[in-house]
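Novice: Need a 3D model of the sequence below.
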Amino acid sequence: MTANDYRPRLVLGIDPGLTGAVAGLAPDHRVELLEDLPTVARGSGRVRRELDAAGLAHLLRPIAGDVRLAVVEQVASRPGQGVASVFSLGHTAGAICGVLAALGIPLVLVPPTAWKKAVGVPAGSDKDMGRTIAARFHPDLNLSRKRDHNMADALLLARYALTMRSAA
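Specialist: Sure thing, here's the model as predicted:
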C-alpha cells in the first residue's frame, strides 16, 4: 500500500455546546471515539465554563489523519433563548470549527432537521427519542442517563456523516 492508497476511515459527529459531545465512527459503524466536549472554567468572581479548544485539539489530534469528515450540528437561536446562551453556543460552535480547520479535518455544518430526519428521529420529538434511537444502533453502549442525549446526538450525527456522499 502506498501513501496515495491510504484512505482516512473515520467520520466525526459533533453536538456543539458546553454539554456537547464528539463521536467517531468507522465505516462499519463501530464506535472509535465517544467523549463529552472538554470544558474549562474561566473568569474570576462568577466562574463560567467554556469549551476547552486546546483540550478538544488534544483529543482529536491523534486521530485527525484518519478522519475524512466531521459533521457539526448547525446552531441557531430558538424562541425564548437568552442572548447570553445564544452567544455562548455560537462561540462554542465557532471554536469547534476552528479546531477542526487547524487540524485539517474537513467539516460540514448540518441543520438539526436534516440529520435527524436522515437517521430516523421524528420531527418534534424530545431528546429522549435521540437516546432511544442511538441505543438501538449501539446496544453495547449505556446511554441511559438523561444527560447522555448529547452523546447520542453526536453518535447520530456521525452516523449521518457515513451516509454523506463526501464521506464515501
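
Novice: For the rest of this, base every contact and every neighbour count on C-alpha atoms.
Specialist: Will do.

Novice: For the biggest helix by length in the chain, name the packing helices and strands.
Specialist: If you go by DSSP state H, the chain has its longest helix at helix 83-102. In terms of contacts (3 or more C-alpha pairs under 8 Å, 6 or more residues apart in numbering; DSSP states H and E), helix 83-102 is packed against strand 48-51, helix 53-60, strand 107-110.

Novice: which parts of that helix are buried?
Specialist: 86, 88-93, 95-97, 99-100 (16 or more other C-alpha atoms under 10 Å).

Novice: next up, for comparison:
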Amino acid sequence: MRLIIGIDPGLSGGIAVLESTSMQLMKLVDMPVSPEGNKRKVNGYGLMSIFGGYTRNDVEMVYLEKVGAMPGQGVVSMFNFGRSYGAVESAVSLMGFPLTYVTPQSWKRRAGLTGSSKDAARGKVLDLYPDADVHRKKDNGRADAVLIARYGERQA
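Specialist: Next up, the predicted model:
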C-alpha cells in the first residue's frame, strides 16, 4: 500500500494520510503541539511519532502547504510560524519522504474552493469522507490537510 500525506503546517493545522490508489482516508490528526511558556509550538517528537509508522517505501509523496507572510502579521508571529514550518520540513526530511510544496491557491483550485470561506473545506471533506473527524470549527486544519493530500491524486 502506498500513501499520500497532506500537511497544513500551522499550530492549528493537521496531517492527513490517504491510500494513494483508492484515496481512502487512513489517518487524520491535529498538528502535534506542546506548550512553551504561555504559547504553543509544534512538537517534533509528536511529528516523528505520527510518521514513524511509515517507511520511505510506504510514502509516495508528502504535500506540504507552502505559505508565507501575510500582510499585517507581526515579526514574532512570523518567526514562530517559521519555526513550526521548519519542524515539519525537518521531520519529513529525517524520514526520507519525498516532499512537494503546494500553494494554497493550487490545492483550493483543485478542490473547487477558490474564493470560498474557510468552512467550505470542512464541508467538502465531509462530502468526500462522511466519517471524517472534521465536524468542529477548529477542525479546519484537518480538513485543509485532507484536501492538500488530495491535491496529489493526479500529481503523483
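
Novice: What's the TM-score once they're superposed?
Specialist: For this chain pair, the superposition-based TM-score is 0.93 by TM-score structural alignment, normalised by the length of the second structure; 154 aligned residues with a C-alpha RMSD of 1.3 Å.

Novice: and the helices and strands packed on helix 83-102 of the first structure as JSON lines, adding distance to Gly120 of the first structure?
Specialist: Converted to JSON lines, those look like this (distance: least, C-alpha to C-alpha, whole Å):
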{"stretch": "strand 48-51", "distance to Gly120 of the first structure": "29"}
{"stretch": "helix 53-60", "distance to Gly120 of the first structure": "28"}
{"stretch": "strand 107-110", "distance to Gly120 of the first structure": "15"}
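
Novice: Now these in JSON lines, please, with extra columns for distance to Ser125 of the first structure and mean neighbour count.
Specialist: What follows is these, written out as JSON lines (distance: least, C-alpha to C-alpha, whole Å; neighbours: other C-alpha atoms under 10 Å):
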{"stretch": "strand 48-51", "distance to Ser125 of the first structure": "27", "mean neighbour count": "17"}
{"stretch": "helix 53-60", "distance to Ser125 of the first structure": "30", "mean neighbour count": "17"}
{"stretch": "strand 107-110", "distance to Ser125 of the first structure": "18", "mean neighbour count": "16"}
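
Novice: Compare those and give me the one nearest Gly24 of the first structure.
Specialist: Closest to Gly24 of the first structure of these is helix 53-60 (C-alpha to C-alpha; 9.8 Å).

Novice: what stretch of the second structure lies opposite that closest one in the alignment?
Specialist: Aligned using TM-score structural alignment, helix 53-60 of the first structure spans residues 44-51 in the second structure.

Novice: Mind listing residues that contact the matching stretch?
Specialist: With contacts defined as C-alpha atoms under 8 Å, 6 or more residues apart in numbering, stretch 44-51 of the second structure is touched by 31-33, 87-88, 91-92, 95.

Novice: Which two among those residues are spaced furthest apart?
Specialist: Longest span within these, C-alpha to C-alpha: Val33 and Met95, 19.1 Å.
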